[in-house]
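Trainee: let me see the structure of the following:
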Amino acid sequence: MKRRIGEPKVPKGPQYAFFELMQRHVLNQGDRSLAALSKESRWSRQTWHKALRGPELPNRDLVKALVEHLFPEQDGTEVRRKMVEETLAAWTAAAAEQRFGSRADQPQATADTSAVKLMGAEDTQPLGTANVPERQVPSGGAVVESREAAESPFRWNPGKQRNNLPEEVQFFELLHNYYAGAGRPPVRWIVERMPKEFPVTRSTLSDWLNGRSLPSYNGRLRAALEVMRQYRPDTVEALEADAAEQDQINEALNRAWWARPL
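Mentor: Sure, this is the predicted structure:
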């Protein structure tokens, strides 16, 4: 007997409506169990459960990937597009409620009070920049990373101009260790052997290995790990250890996505 997911663990409002919509998608697409969804998608049961019930709001990219899994292309690209748009619209409303509170809780603007003052923007940094670490910039203009950023080769993210979150650092370190253990196959070699259904460019793979971007949830990371494994011994013990290591990497990827701010 299928175990019920349960009512969303948030008060009634936009966030509740979002989780309710996610559960409705699962119901309309066969009402599969969390175990079945986890097995077919490679995301953990915990990831599915949290995305369907809360109380934490999942990352936007994860929501898009989960809905695309529930509505595969063979069901119709237009249906899939509409479901993704509808869900992301619900997610946006939920994120706004989480960040600013419900509309009933919002202060009403008066004729002599600006929106900037109401939101306290004069006392805060712009959204998305408050956590950017300070970096020393010499007079010549060259950027020098702080000693703290240099503690891990994956701590500082030059693409995003911020420190990677601890969960992101852990993922990148696990991926790099796996790559090193596979004998550091050339990036071009890996790209040329990727399955046709999971193509990846050299620049994308390089970004993963150098801690600049997280892989998305579409199977490309798992496929890349499988290709790298061709460098490894194929004994039973090695394959079992390798499978466990791949699971550990995928769990770290889940945690990294969940840790990212809205």
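Trainee: okay, CA-based contacts and neighbour counts for the rest of this
Mentor: OK.
Trainee: so which residues of the chain form strands?
Mentor: 156-157, 162-163 (DSSP state E).
Trainee: which strands and helices lie in contact with the first one?
Mentor: Read it as strand 156-157. strand 162-163 (3 or more C-alpha pairs under 8 Å, 6 or more residues apart in numbering; DSSP states H and E).
Trainee: and this one, so I can compare the two:
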Amino acid sequence: MREISVKLGIVILVGAIFLSMNYYQAKEETIQGKKEIKEEPVKVAVTIDNNVNYVDLDDYLLGVVAGEMPANFETEALKAQVVASRTFVYNRNLSVDNTTNSQVYLSEDKMKENWGNKYDEYYQKISTAIKETKNEVMKYQGDYISALFFSSSNGYTENVEDYFESSPLPYLRSVDSHWDLTIDPKNTRQVSFTKQELKEKFNCQDINFNIIAYKKSGRVATLSVGGKNYSGRQVREKLGLSSSCFTVEYVSNKYVFTTKGSGHGVGMSQYGAQGMALEGSNYKEILNHYYTNIEIVNN
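Mentor: Coordinates of the predicted model:
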């Protein structure tokens, strides 16, 4: 009887060990499975020449930062651009195109062409900025923000509703960006037009410019041309001006437009980010300056 009990105990013990091994093996496989799922790269649908290309998010960010910000900028400015670009693409549901309507994305060949013998240095610099901000995005009340950005300002950024046809957004407000005026070597630009050129562009016979109103940011709100009113944005787009902050003078039989800044002026100024970085600000301080009341969180 005792021998039977011993044998039965051995059988039970072996069974328990077998079940335990299966349990831990199954648990390990589950953990590994979760790791695999977690580590699977996020894909971005990038439309290039009417063809949709699916690109790993980190590779996309590398091409975007290479296309949107000078690679010789400070690392903290590049990090700010990475987080803004990552947030931008999530706000667009990971579906963008390769134009200024979304974000300009450079191929590896284009990066090599643009950077020449600096390619390895700049590639590594931007890659590091991506790794050191891994998964970080900006949100407002739990939603991805529309992380707009532009090259440089006239000293202030613009309220979103003052340039785009948009409702006011609490995180896209006009803020100081004085760095642009000294950091951007091409902050002030001039372009000239003859009377005939302007008549054709505005489709009118009487060229008589009159700036009726300015915005608080210093950009043109309303301009009268030949008796018809246009917004500063409309004039900028018709004439291909760098910004909607401009003055007009008639000099030597030509109309000379002098602009300050480059881009729409809403969100983060890239030259402003560079200026802040040069003064010692980190990327989170830069982002919190240009996007008010936001949270920087891990996605």
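Trainee: TM-score of the superposition?
Mentor: Remark: TM-score between the superposed chains equals 0.31 [TM-score structural alignment, normalised by the length of structure 1]; 136 aligned residues with a C-alpha RMSD of 6.1 Å.
Trainee: so of the strands of structure 1, which one's packed in deepest?
Mentor: Neighbour counts (mean count of other C-alpha atoms under 10 Å) averaged over each of the strands of structure 1 peak at strand 156-157, with a mean of 20.
Trainee: re earlier: turn the strands of structure 1 into JSON lines, including distance to residue 68 of structure 1.
Mentor: Formatted as JSON lines, those follow (distance: least, C-alpha to C-alpha, whole Å):
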{"stretch": "strand 156-157", "distance to residue 68 of structure 1": "28"}
{"stretch": "strand 162-163", "distance to residue 68 of structure 1": "30"}
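Trainee: so which of these gets nearest residue 223 of structure 1?
Mentor: strand 156-157 (24.5 Å; C-alpha to C-alpha).
Trainee: does residue 60 of structure 2 touch residue 54 like I think?
Mentor: No - using C-alpha atoms under 8 Å, residue 60 of structure 2 makes no contact with residue 54, being 9.3 Å away.
Trainee: the two: who's more crowded?
Mentor: Set residue 60 of structure 2 next to residue 54 and count neighbours by other C-alpha atoms under 10 Å: residue 60 wins out with 22 against 15.
Trainee: which of the strands of structure 1 sits closest to residue 118 of structure 1?
Mentor: Closest among the strands of structure 1, using C-alpha to C-alpha: strand 162-163, at 28.5 Å.
Trainee: residues near residue 28 of structure 1, how many?
Mentor: Neighbours around residue 28 of structure 1, by other C-alpha under 10 Å: 11.
Trainee: again but with residue 181 of structure 1, I slipped
Mentor: 14.
Trainee: distance of it relative to residue 81 of structure 1?
Mentor: Per C-alpha to C-alpha, to the nearest Å, residue 181 of structure 1 is found 40 Å from residue 81 of structure 1.
Trainee: swap in residue 172 of structure 1?
Mentor: For residue 172 of structure 1, the distance to residue 81 of structure 1 - C-alpha to C-alpha - is 31 Å.
Trainee: do residue 259 of structure 1 as well
Mentor: 26 Å.
Trainee: next one: residue 20 of structure 1
Mentor: Taking C-alpha to C-alpha, one finds residue 20 of structure 1 at 19 Å from residue 81 of structure 1.
Trainee: do the same with residue 64 of structure 1
Mentor: In terms of C-alpha to C-alpha, residue 64 of structure 1 sits 10 Å off from residue 81 of structure 1.
Trainee: show me which of residue 172 and residue 81 of structure 1 is the more surrounded one.
Mentor: residue 172 (27 against 15).
Trainee: distance check, the more buried one against residue 60 of structure 1.
Mentor: 21 Å.
Trainee: contacts only, for residue 44 of structure 2.
Mentor: Neighbour list for residue 44 of structure 2: 53, 54, 55, 56, 57, 60, 89, 94, 95, 96 [criterion: C-alpha atoms under 8 Å, 6 or more residues apart in numbering].
Trainee: the fourth one touches residue 43, doesn't it?
Mentor: The reference is to residue 56 of structure 2. Yes - between residue 56 of structure 2 and residue 43 there is a contact at 4.6 Å, judged by C-alpha under 8 Å.
Trainee: can you count the residues close to residue 89 of structure 2?
Mentor: 22.
Trainee: same thing with residue 149 of structure 2?
Mentor: When neighbours are counted by other C-alpha under 10 Å, residue 149 of structure 2 comes out with 23.
Trainee: measure the closest residue to residue 18 of structure 1 other than its chain neighbours to residue 78 of structure 1 for me?
Mentor: Spatial nearest neighbour of residue 18 of structure 1, excluding adjacent residues (C-alpha to C-alpha, 6 or more residues apart in numbering): residue 90 at 5.3 Å. Using C-alpha to C-alpha, residue 90 of structure 1 is found at 18 Å from residue 78 of structure 1.
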